[in-house]
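Student: Output the structure for:
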Amino acid sequence: MFFVDTIEVAGLGNRSYLAGGERTAVAVDPPRDVEQVIAAAVRRGVRISHVVETHLHNDYVSGGLELARITGADYLVPAGARVSFARVPVTDGDRAEIDAAEGLALRAVATPGHTPHHTAYVLEEHGAQVAVFTGGSLLIGSVGRPDLVEPRLTERLARAQHASAHRLAAELPDETAVLPTHGFGSFCSSSQAEGSDTTIGKEKESNAALTRDVDTFVAELLAGLDDVPAYYTHMAPANAAGPAPVDLTPPAVADAGEIAERLAAGEWVVDLRSRVAFAEGHVAGSFNFEAEGQLATYLAWLIPWGKPVTLLAESADQLRTAQRELARVGIDRPAAAATGGPSDWLRAGETPGSFPRGTFAGLAARSAEVVVLDVRRDSERAGGFVAGSVHIPVHELHRRLAEVPDGQVWVHCAGGMRAAIAASLLDAAGRDVVAVDDSFDAAEQAGLTIRVP
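Tutor: Coordinates of the predicted model:
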């Protein structure tokens, strides 16, 4: 009897998998912090005999090379991926025996589209095709985006995605479980998943790649592509070079004086506390990226790559979790860190910064006299926006602060998290800001006029 354990990498919207039998198992698309994969194998009492990659990932640093080194497993990587380390190159049709006693094997299926070399892996039990690890090809109701490799290849790869989806649908039974890596919040997905599990049969009924002709599919796919996080530029090269082992030892402790010095030097000091706590009081000049939000995605997206970052956390546990998440996207070592609260991080005589939080109802009462700043992405704004609002996506705001008109700024997103990031950037720049901590669905109900482009 086989098993498949799902390893959620929620902060990045990804999944990894451990699958096997009584004795041995395969790890698929492991995250950089491989301890959780090893822990899953220990719980199952199995040895990891194989580690496989569906493609060179664009959204996170892989733990595959390190996991293979630790476990002695064979490291299977698509042959078309240009890498600088020893691995077992995989081509279409290759098979790997996972657990002979259980009749478990993996069969490689070339599925170009998300990348030119993308490969899916079919899990077979005594010859029956029971699951397929689809990586960034066939997702739940969607496919992986085809525009992360090279702009000149985007349309060609989009057409390849359509063909790859049809190949999987044609070759696999309807009951085959579809187990993607992307699609649960990852920007590697062309759209986001609804639901947590699916099969080939379900995808035949609902996935655009399988229900639309290729020209319609490609046109809709390309029209719907969203912004690409800036840090993606660095992920595939890091994975091709062979990531170094992750170092999760505690960073150096910064006292109030050092925090002030790092701010004065232009470094980033990031407060991981909730947006409510940050608004009430913080170190002036620091930025707020909530540990409970999409920390890795948004901090890696906004921060100038390679700039030192100091983390301020409520607790050692919060700091450890944040450090782990950031390592997954190549922010390996915080320059320093501190725990506690503003009273611990401010020098004697310094006063904490603060700014008010508001709602769309509060904004409706003041909208004629303040600047309304919308920091959602273009695709979100296309669905409707507050009349008269200024639009600068949050990931562009730190470069475009000078474009924000004079006056008190009420900044909003779709739910509050990104508005808090933006408010902290504006506050650090000396602006009078109010963070709208409210759902955009409440804007029209509050009496604000909503326009569509």
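
Student: Please make it C-alpha for all contacts and neighbour counts, starting now.
Tutor: Fine.

Student: and the closest residue to Ala105 other than its chain neighbours, how many neighbours?
Tutor: Spatial nearest neighbour of Ala105, excluding adjacent residues (CA to CA, 6 or more residues apart in numbering): Glu97 at 4.4 Å. Close neighbours of Glu97, defined as other CA atoms under 10 Å, add up to 18.

Student: The structure of the following sequence is requested for comparison with the preceding one:
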Amino acid sequence: MSHTRSRVPVIVPIDTPSLGDRSYLAHDGRVAVVVDPQRDIDRVLDLATAAGVRITHVFETHVHNDYVTGGLALARQTGAAYHVNAADQVAFEHVPVTDGDVVEVSPTMRVRVIATPGHTLTHLAYALETSGEDGDTVGVFTGGSLLFGATGRPDLLGDEHTDALVHHQFASAHRLADELPEHTHVLPTHGFGSFCSAGSTGGSTESTIGVEKRQNPALTDDEATWVAATLAGLDAYPAYYVHMAPANSAGPDAPDLTAPQEADKATLAARLAAGEWVVDLRTRTAFAAGHVPRTLNIGLDGQFATYLGWLIPWGTPLTLLGEDAAQVADAQRELVRIGIDHLAGAATGSPADWTDGPLAAFPRAVFADLAQVRHHRRVGVLDVRRASEFAEQHIAGATNIPLHELLARLGEVPAGEVWVHCAGGYRASIAASILAAHGHRVVAVDDSFGEQAARSGLPLITAA
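Tutor: Modelled structure (predicted):
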């Protein structure tokens, strides 16, 4: 382990791809700060141990809406100071900070607090600076303010605040661009697939203030144009978000990642009969080939926690089915990040290990198959992409029921054989499992809409 003090802080991103977020650990070789840690703090602790550094400060950019924070638990376990906006109404002990405060972390590293309202009313950014007369701004932890090519969305606090927040967000982006050197690394929490983003972040993995000044619409468009485009582009966000801010304001504990109780065949059958959620974690290919009837497929190979949290009635008992204990453990880790702390149970193996009855299955296909089938017989086409995606381009005659609305709108699903698709196959498989569980004859289209639908010859309707 290295204990060499670094003149320039080392910044280590900690990715959580299933939620589209990043946390950060920054250190000088001896002490470290952590920004916006996820609930499963063992990842952060392991990184600090590997670097040979002691975590002395934890910072929150805002009271998060898309995950349960690990900040309080991390601060308690390490003895670090826990920095939260003084204006946030929270129920736990913390170090209140406000605009302009400077936190001296070590002789070579300090953090400057910058008010950046917009994603929330009390949002903060943190500039990471080297100390001394020749001090420099190395990076800025922007949370949900300035993202890569975009900003955080301004509508999560409700319609009554959206108009004010979107103008705050524009001003905050400009403040960061005006006050910080162009070489400053931009280090956002959101923008890697998170529904907390407003606008496309384009798949970028790094950026600077200078790059953002040249490419971010919040910094290249005039305010009226940007505000109008941002508001017009806002779309649905996961239903579980409503539970996150209250949990974070109350002060969440560290999660319990103890393995859930094993569920046998009889227990699984009883839970399915009772209408409980039994979720198969395997890939959509494996699920379509054979699964326990009435189970749902939300694979771990996509945005598992986002979509499970979006769809499940909050508080519904949940049992997981995985190929092995590691798969179940990975899913459990994903779920505690959004506050689903208790599992009714789990089972591992294959579908034959989970039921004595016959297995269910449904076909998978591509868009070219759908085009051929429609020449010969009438089938229903269900597009489960979000309304904005559907409006941009869709198959003529398709019914649009966004995945997150499907359970409430099952009565609108086309009768007879239904071919269900999304943009890439992941959401379609979830929808297909829901439809199959409710007795529909379904074909899951596992294909790329953007690349393959047009080549297939299917008639497409494109927005003007």
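
Student: Quick check: TM-score for this pair?
Tutor: TM-score for the superposed chains, counting by TM-score structural alignment, normalised by the length of the first structure: 0.98, backed by 449 aligned residues with a CA RMSD of 0.8 Å.

Student: tell me the SS of the residue nearest to Ala105 of the first structure?
Tutor: With DSSP: H, G, I helix; E, B strand; the rest coil as the basis, Glu97 of the first structure sits in strand.

Student: the longest helix in the second structure is where?
Tutor: Secondary structure of the second structure read by DSSP state H shows that its longest helix is helix 159-179.

Student: on contacts alone, who are the packing partners of the very next helix or strand once past that one?
Tutor: Sequence order places strand 185-188 as the next helix or strand after helix 159-179 of the second structure, per DSSP states H and E. Contacts defined by 3 or more CA pairs under 8 Å, 6 or more residues apart in numbering; DSSP states H and E place strand 185-188 of the second structure against strand 137-143.

Student: The first structure: matching residues for the strand it packs on?
Tutor: The alignment of strand 137-143 of the second structure onto the first structure (TM-score structural alignment) spans residues 129-135.

Student: How about stretch 46-59 of the second structure?
Tutor: Using TM-score structural alignment, the partner range for stretch 46-59 of the second structure is residues 39-52.

Student: whereabouts in the first structure does the longest helix of the second structure align?
Tutor: Taking TM-score structural alignment, helix 159-179 of the second structure hits residues 151-171 over in the first structure.

Student: Check stretch 316-329 of the second structure too.
Tutor: Stretch 316-329 of the second structure corresponds to residues 307-320 in the first structure, going by TM-score structural alignment.

Student: And the matching stretch, end to end?
Tutor: 20 Å (CA to CA, to the nearest Å).

Student: Contacts made by it with the rest, please.
Tutor: 248, 250, 259, 267-273, 291, 334-341 (CA atoms under 8 Å, 6 or more residues apart in numbering).

Student: what does stretch 252-266 of the second structure correspond to over in the first structure?
Tutor: Mapped onto the first structure using TM-score structural alignment, stretch 252-266 of the second structure covers residues 243-257.

Student: Identify each buried residue in that stretch, please.
Tutor: Of all the residues in stretch 243-257 of the first structure, those buried under the rule 16 or more other CA atoms under 10 Å are Pro243, Ala244, Val246, Pro251, Ala254, Asp255, Ala256.

Student: what do you get for stretch 282-293 of the second structure?
Tutor: Arg282, Thr283, Arg284, Ala286, Phe287, Ala288, Gly290, His291, Val292, Pro293.

Student: The first one corresponds to which position in the first structure?
Tutor: Counting by TM-score structural alignment, Arg282 of the second structure corresponds to Arg273 in the first structure.

Student: The stretch 101-250 of the first structure: helices as residue ranges?
Tutor: Secondary structure of the stretch 101-250 of the first structure by DSSP state H, counting those that start in this stretch: the helices cover 154-171, 200-206, 208-211, 214-223, 232-241.

Student: Make JSON lines out of those helices and add mean neighbour count and distance to Gly141 of the first structure.
Tutor: Shown next, in JSON lines, are these (neighbours: other CA atoms under 10 Å; distance: least, CA to CA, whole Å):
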{"stretch": "helix 154-171", "mean neighbour count": "20", "distance to Gly141 of the first structure": "11"}
{"stretch": "helix 200-206", "mean neighbour count": "17", "distance to Gly141 of the first structure": "6"}
{"stretch": "helix 208-211", "mean neighbour count": "20", "distance to Gly141 of the first structure": "7"}
{"stretch": "helix 214-223", "mean neighbour count": "16", "distance to Gly141 of the first structure": "12"}
{"stretch": "helix 232-241", "mean neighbour count": "18", "distance to Gly141 of the first structure": "23"}
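
Student: Looking at the ones you listed, spot the one closest to Glu22 of the first structure.
Tutor: Closest to Glu22 of the first structure of the helices of the stretch 101-250 of the first structure, according to CA to CA: helix 200-206, at 26.5 Å.

Student: okay, that closest one sits on what stretch of the second structure?
Tutor: Using TM-score structural alignment, helix 200-206 of the first structure pairs with 209-215 in the second structure.

Student: and the matching stretch, how far from the first structure on average?
Tutor: Superposed on the first structure, stretch 209-215 of the second structure shows a mean distance of 0.4 Å to its aligned residues (mean CA distance after the TM-score superposition for the first structure).

Student: on that earlier part again, any chance of the helices of the stretch 101-250 of the first structure in CSV, plus distance to Glu380 of the first structure?
Tutor: Output for the helices of the stretch 101-250 of the first structure, formatted as CSV (distance: least, CA to CA, whole Å):
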stretch, distance to Glu380 of the first structure
helix 154-171, 22
helix 200-206, 23
helix 208-211, 21
helix 214-223, 13
helix 232-241, 21
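
Student: Figure out which of these is closest to Gly362 of the first structure.
Tutor: Of all those, it is helix 214-223 that lies closest to Gly362 of the first structure, at 35.3 Å by CA to CA.
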